[in-house]
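Chemist: Need coordinates for the following:
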Amino acid sequence: MPNTILTIEDQADIRRLIRMTLEFDGHTVIEACQGEEGLRLVRQHQPDLILLDIMMPGMDGLEVNRILQADRLLRHIPVVMITALDSATDRDAGLAAGAKAYLNKPFGPVELLQLIKQLLGSGHTPAQQG
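Modeler: I've put the predicted structure just below:
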């Protein structure tokens, strides 16, 4: 079933890879290149899922996720942190900020689609991935 997925990622090549993967699978993709823009788009479109980079200029992904989790109208939207930060401390920080899953870069298209299907298809929310 197609869903609307918002990608908040400052690297254009990664956004493009994600968009191509998700559109090929039938999803609608919305993109933001920074945290503030991403928050505006979340409020405007109410996506089914958010893919959120942690390391971005300006407002980082952890701050964006804390704002989302504090908003009773938005906290139900599952957030997947996507990042090159792969230590247990980094993963714990992402999950503590309210993320439903943590996907390490680099990741493959199949891995991304499987995680999205887990989060949106079965209602099962894995603690981490990758």
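Chemist: contacts, neighbours, all on C-alpha from now
Modeler: Will do.
Chemist: how far out from the middle of the chain is the strand or helix carrying Leu119?
Modeler: Assessed by DSSP states H and E, Leu119 sits inside helix 109-121. In terms of CA atoms, centre = their mean, to the nearest Å, the centre of helix 109-121 is set 11 Å apart from its chain centre.
Chemist: and that helix, what other elements does it pack with?
Modeler: helix 12-24 (3 or more CA pairs under 8 Å, 6 or more residues apart in numbering; DSSP states H and E).
Chemist: ok and the helix it packs on relative to helix 109-121, angle-wise?
Modeler: Relative orientation of helix 12-24 versus helix 109-121 (axes from the mean of the first three to the mean of the last three CA atoms, to 10 degrees): 60 degrees.
Chemist: list the buried ones in helix 12-24?
Modeler: Arg15, Ile18, Arg19, Thr21, Leu22 (16 or more other CA atoms under 10 Å).
Chemist: Tell me how far the fourth one lies from Leu49.
Modeler: Okay, so that is Thr21. For Thr21, the distance to Leu49 (CA to CA, to the nearest Å) stands at 15 Å.
Chemist: host element of the residue most central in space within the chain?
Modeler: The centroid of the chain falls nearest to Leu51 when counting by CA atoms, centre = their mean (1.4 Å). Here Leu51 sits within strand 49-53, counting by DSSP H and E.
Chemist: For the comparison step, fold the sequence that follows:
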Amino acid sequence: MSEMQPSVLVVEDEPAQREILTYNLEHEGFRVIKAEDGNEALLLIEEEEPDLILLDWMLPGISGIEICRRIKLRPSLRSIPLIMISARSEEVDRVRGLETGADDYICKPYSVVEMIARVKAHLRRSRPASVGVRLTFDDILLDAETYKVFRGDHEVKLGPTEFRLLTTFMEKPGRVWSREQLLDRVWGREIYVDTRTVDVHIGRLRKALSRHGGDDPIRTVRGAGYALG
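Modeler: Next comes the predicted model:
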């Protein structure tokens, strides 16, 4: 299910460090996006909306702390977990990083194993299904590890695309997703699919979820897209 791979943006100007992180994250099944400086990072955050950001403090141009401040000021980006990486191990720097809005702070030299563990811990909160967690919403249960869905006492049979759609909705109940956002998240950016395809699969998902009774949990938001609940 490569389209549902969590994406991590690595912002690091040292090529060796960037490659070590990329290699280890990809080995753990993450999709890695890379930026060498602050301007490139800000552009990629807008374009890609990564699931997590690993951000070096010392960057050419805009500093990591300034990037962090700008991200956390934007309501649409604020909830992306951000781990600040820094050679500055002084407590005052750590506090400043966290006060600027970083969700975590790790000092160089760091253990890659610890870094991966922290990445997974933050994703467990922000994108639980990507690390095999069970999700519930009202009477719907989705088990990301066994790829099974239940509504009440009945198992709901879903195709792979409907399963990925439901996962996306259940990770952020109430959030309105546009058709374009669903295409990116569920089908992947590399694949060209017509936006009407989204409507077809939403229709199938609704039908499957209501097969044994119960209200349709998916809301159509006119002119905007779809939401769960």
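Chemist: Just the TM-score for the two chains, thanks.
Modeler: The TM-score (TM-score structural alignment, normalised by the length of structure 1) is 0.91; 123 aligned residues with a CA RMSD of 1.1 Å.
Chemist: Apart from its chain neighbours, what residue comes closest to Glu14 of structure 2?
Modeler: Nearest in space to Glu14 of structure 2, with sequence neighbours left out and distances taken as CA to CA, 6 or more residues apart in numbering, is Glu36 at 7.7 Å.
Chemist: was I right about the one you found contacting Val11?
Modeler: Yes: applying CA atoms under 8 Å, one finds Glu36 of structure 2 in contact with Val11, separated by 5.9 Å.
Chemist: out of these two, which sits in the busier spot?
Modeler: Val11 (26 against 17; other CA atoms under 10 Å).
Chemist: mind checking how far the aligned residue in structure 1 for the more buried one is from Gln34 of structure 1?
Modeler: Aligned counterpart of Val11 of structure 2 in structure 1: Ile8 (TM-score structural alignment). As for Ile8 of structure 1, its distance to Gln34 of structure 1 is 6 Å (criterion: CA to CA).
Chemist: now Leu68 of structure 1
Modeler: 15 Å.
Chemist: How about Leu6 of structure 1?
Modeler: Using CA to CA, which is the criterion applied here, Leu6 of structure 1 is 12 Å from Gln34 of structure 1.
Chemist: Tell me where structure 2 has strands.
Modeler: 7-11, 31-35, 52-56, 82-86, 104-107, 134-137, 140-143, 148-151, 154-156, 218-221, 225-228 (DSSP state E).
Chemist: what stretch of structure 1 lies opposite the third one in the alignment?
Modeler: Aligning strand 52-56 of structure 2 against structure 1 (TM-score structural alignment) gives residues 49-53.
Chemist: Show me which positions of that stretch end up buried.
Modeler: Leu49, Ile50, Leu51, Leu52, Asp53.
Chemist: if we can go back for a sec, pretty sure the match of Val11 of structure 2 contacts Asp53?
Modeler: Yes: using CA under 8 Å, Ile8 of structure 1 is in contact with Asp53, at 6.1 Å.
Chemist: still on that earlier bit, now for the residue nearest to the centre of structure 1: which residues touch it?
Modeler: Taking CA atoms under 8 Å, 6 or more residues apart in numbering, we find Leu51 of structure 1 in contact with Ile5, Leu6, Thr7, Ile8, Glu9, Val79, Val80, Met81, Ile82.
Chemist: who's in contact with the last one?
Modeler: Spelled out, that is Ile82 of structure 1. Going by CA under 8 Å, 6+ apart, the list of residues near Ile82 of structure 1 reads Leu51, Leu52, Asp53, Ile54, Tyr102, Leu103, Asn104, Lys105.
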